[in-house]
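A.B. asks: The sequence and its predicted three-dimensional model are supplied below.
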Amino acid sequence: MRIILAQPRSFCAGVVRAIDTVEHALQRHGPQVYVRHEIVHNKHVVDKLKAQGAVFVEELAEIPTHAVAVFSAHGVSRDVEAEAAERGLRVLDATCPLVTKVHEQGRRYAAQGYSLILIGHAGHPEVIGTLSQACAPVVLVQSVGDVEALTFPADTPLAYITQTTLSLDDTRNVIDALQARYPQIVGPDTRDICYATQNRQAAVRELSRLVDVVLVVGASNSSNSARLREIAAQGGVPSYLISDGSELARDWVCDAKVVGITAGASAPEAMVEDVIAALGRLANVEVTTLPGREERVVFRLPSDLS
């Protein structure tokens, strides 16, 4: 069996920064550093940080007053920020800088008098935070159908912003529908969607042309990993989302001569190696890596840790 690895895959700079934030906080403050929600959407990452002493909570009320609290890479709402201040928590904000950029875009458009539209998935932590951080009413759209249901008057000054982990193709379709209905609308180009999202989606699109099946390593609640699986499937290749080698089903690959593997931006490379090992227990494997973009982006840690 040949295995072809997509390039790039696995951790992006925002995820590395978030994990490093928790690890540096533990080194500086000792155990009992509290993290609100999953720092990134991956159980293996969370479990590793728990083993180092990090405590994961759902609500700030679970954190002792004046303790160290880390906000996840997805960002938080203004209400969460206010509650943390009221409780005197020492906050380390691990929000990905590219998510923060979307927040800033929303605030800038709102200050200029635009009515705001957010393209994203309802209920996703990043979307929940962005809806609040814009500091103005925001209408969420998830599909072209949602665009058709909008009730803004034709001459309304409108601007859109986007969730960072969406499918580029789906986002482009929604933007096209917005521009067709409201020609005056302004907003960032799809190229402003997270660089890591773009790179991994382009890589899996190329990978799907070369293989019999695609395995996407990532958590079931990881938006960017789910989009990778969807894109591979759209290329006509059987595609599966798998958190590690234990979830590999023999039937998926028993007739495959070439298996493609990629990983979402929140999935550790160790889990890619775990899936390769699981395939190796089924057949002799030869592993190669597809040529692709090398990512050299590095984000600085929060100022309180630098």
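C.D. replies: Structure received. Numbering: from 1, shown residues only.
A.B. asks: alpha carbons only for contacts and neighbour counts from here, please
C.D. replies: OK.
A.B. asks: show me what contacts Q105?
C.D. replies: When contacts are counted by C-alpha atoms under 8 Å, 6 or more residues apart in numbering, Q105 touches I161.
A.B. asks: what element comes up after the helix or strand harbouring it heading to the C-terminus?
C.D. replies: Assessed by DSSP states H and E, Q105 sits inside helix 97-111. Once the chain leaves helix 97-111, the next helix or strand it forms, by DSSP H and E, is strand 115-119.
A.B. asks: Could you list the residues in contact with that following strand?
C.D. replies: 106, 109-110, 131, 136-142, 156-163, 171, 174.
A.B. asks: okay, pairing it with this:
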Amino acid sequence: MNRPPLTIRLCGPRGFCAGVDRAIQIVVLALKRYGAPVYVRHEIVHNRYVVEGLEAKGAIFVEELDEIPAEHRQQPVVFSAHGVPKSVPEDAASRNLFYLDATCPLVSKVHKQAMRHQRLGRHVILIGHAGHPEVIGTMGQLPEGTVSLVETVEEADAYQPADPDNLGYVTQTTLSVDDTAGVIARLMQRFPNLTAPSADSICYATTNRQEAVKAAAPGCDLFIVVGAPNSSNSKRLVEVALRAGATRSMLVQRASEIDWSEIGEIGTLGISAGASAPEVIVDEIIDAFRQRFDAKVELAITAEENEHFLVNRELRDVELTREDMAWVNG
């Protein structure tokens, strides 16, 4: 059977960022040092493949700390990469739990910027998505009533602060750069004395992945983003692809999710992956298209990433082998 030709534009950077890689390593290293089970509060990152892989190694995921049985309270509990409110480590300490914080250092930086605003007497505006774990964690760093969440330009228009001249803002790290710029511009227009954070809140990995998608998307008949439906940065990549010129764009967790009857006739396919999606799934999806198309892969690389974040001090002398991470790196 003759397979139709297909050009695949593969974005770079894509997939795991340094914060996600660090969080997964923390769980794997904790399992090597302390043995199973290692408890993890919430999904360590927003990806079912990663979560199920860690479960197979002996990690147990819980929603709240009171789910950890009394007989396992000497085992470590890991806090997810998205960050947690201050009340969570306080709760862990009250239960005599040993915890390892896997919060991404760039999320921790946002926490510090928000606390600095508040310490200097500014009311904090957090630009982000309600209910996202990172937003819950950031708002949980501050006393009640000292932070307000703004999601859209319309909400920026409607926002009525008690003291319009004494405001500071931070943002969720995984937002659309363009959307966030619009919200910030409207807030600055309404409140000229609004104080920006000392450094960009949107992380380098989010920006880099969006820029790569913008470069690759024009002329694509279809753009696939590998990622989970609860992954903020992955959903933003779908939106960015459409805005940049892709005819269609979709979010896919695994190749098995693709409805081939809906793919239709395509000549150019774009592929990227959210910051919590492993490369092994990208390879899986490319292979699935190669089975059906005479596909050639072109790289669309817009930046190189060399960032590396150290794991917790308690784990730095544990050796991590290639085999330890082979299941997730492919």
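C.D. replies: Thanks, I have the structure now. Note that the structure is a prediction, hence the values are computed from the model and not measured.
A.B. asks: Once they're superposed, what TM-score comes out?
C.D. replies: With the length set by TM-score structural alignment, normalised by the length of the first structure, the two chains reach a TM-score of 0.97; 306 aligned residues with a C-alpha RMSD of 1.4 Å.
A.B. asks: circling back to that earlier point, among the contacts of strand 115-119 of the first structure, which are in helices?
C.D. replies: Members of these lying in helices (criterion: DSSP state H): G106, Y109, A110, L131, T171, V174.
A.B. asks: Just give the closest residue to the equivalent of the fifth one over in the second structure, not the sequence neighbours.
C.D. replies: This means T171 of the first structure. Counting by TM-score structural alignment, T171 of the first structure corresponds to T180 in the second structure. Excluding the flanking residues, the one nearest T180 of the second structure by C-alpha to C-alpha, 6 or more residues apart in numbering is I127, at 7.5 Å.
A.B. asks: What count of nearby residues applies to the aligned residue in the first structure for that neighbour?
C.D. replies: Residue pairing (TM-score structural alignment): I127 of the second structure is matched to I119 of the first structure. When neighbours are counted by other C-alpha atoms under 10 Å, I119 of the first structure registers 24.
A.B. asks: on that earlier part again, which of the ones in helices among the contacts of strand 115-119 of the first structure has the most neighbours?
C.D. replies: Highest count within those by other C-alpha under 10 Å belongs to G106, 30 neighbours.
A.B. asks: Now do the same contact list for A114 of the second structure.
C.D. replies: V124, T138, L142, G168, Y169, V170, P197.
A.B. asks: can you name the two of these that are farthest apart?
C.D. replies: L142 and P197 (15.6 Å; C-alpha to C-alpha).
A.B. asks: Let me see the ranges of the strands in the first structure.
C.D. replies: Remark: strands assigned in the first structure by DSSP state E are 2-5, 34-36, 55-57, 68-71, 90-93, 115-119, 138-141, 158-162, 213-217, 239-242, 258-263, 286-289.
A.B. asks: which part of the first structure lines up with whichever helix in the second structure runs longest?
C.D. replies: Determined from DSSP H, the single longest helix within the second structure is helix 18-34. Aligned using TM-score structural alignment, helix 18-34 of the second structure spans residues 13-29 in the first structure.
A.B. asks: Check how far that stretch sits from its aligned residues in the second structure, on average.
C.D. replies: Superposed on the second structure, stretch 13-29 of the first structure shows a mean distance of 0.2 Å to its aligned residues (mean C-alpha distance after the TM-score superposition for the first structure).
A.B. asks: now the residue sitting furthest away from the middle of the first structure: how far from P183 of the first structure?
C.D. replies: Centroid-distance maximum for the first structure: D155 at 34.0 Å, with C-alpha atoms, centre = their mean. The gap separating D155 of the first structure from P183 of the first structure is 9 Å, by C-alpha to C-alpha, to the nearest Å.
A.B. asks: Show me where the stretch 151-300 of the first structure has its helices.
C.D. replies: 168-181, 195-207, 223-234, 250-253, 269-280 (DSSP state H, counting those that start in this stretch).
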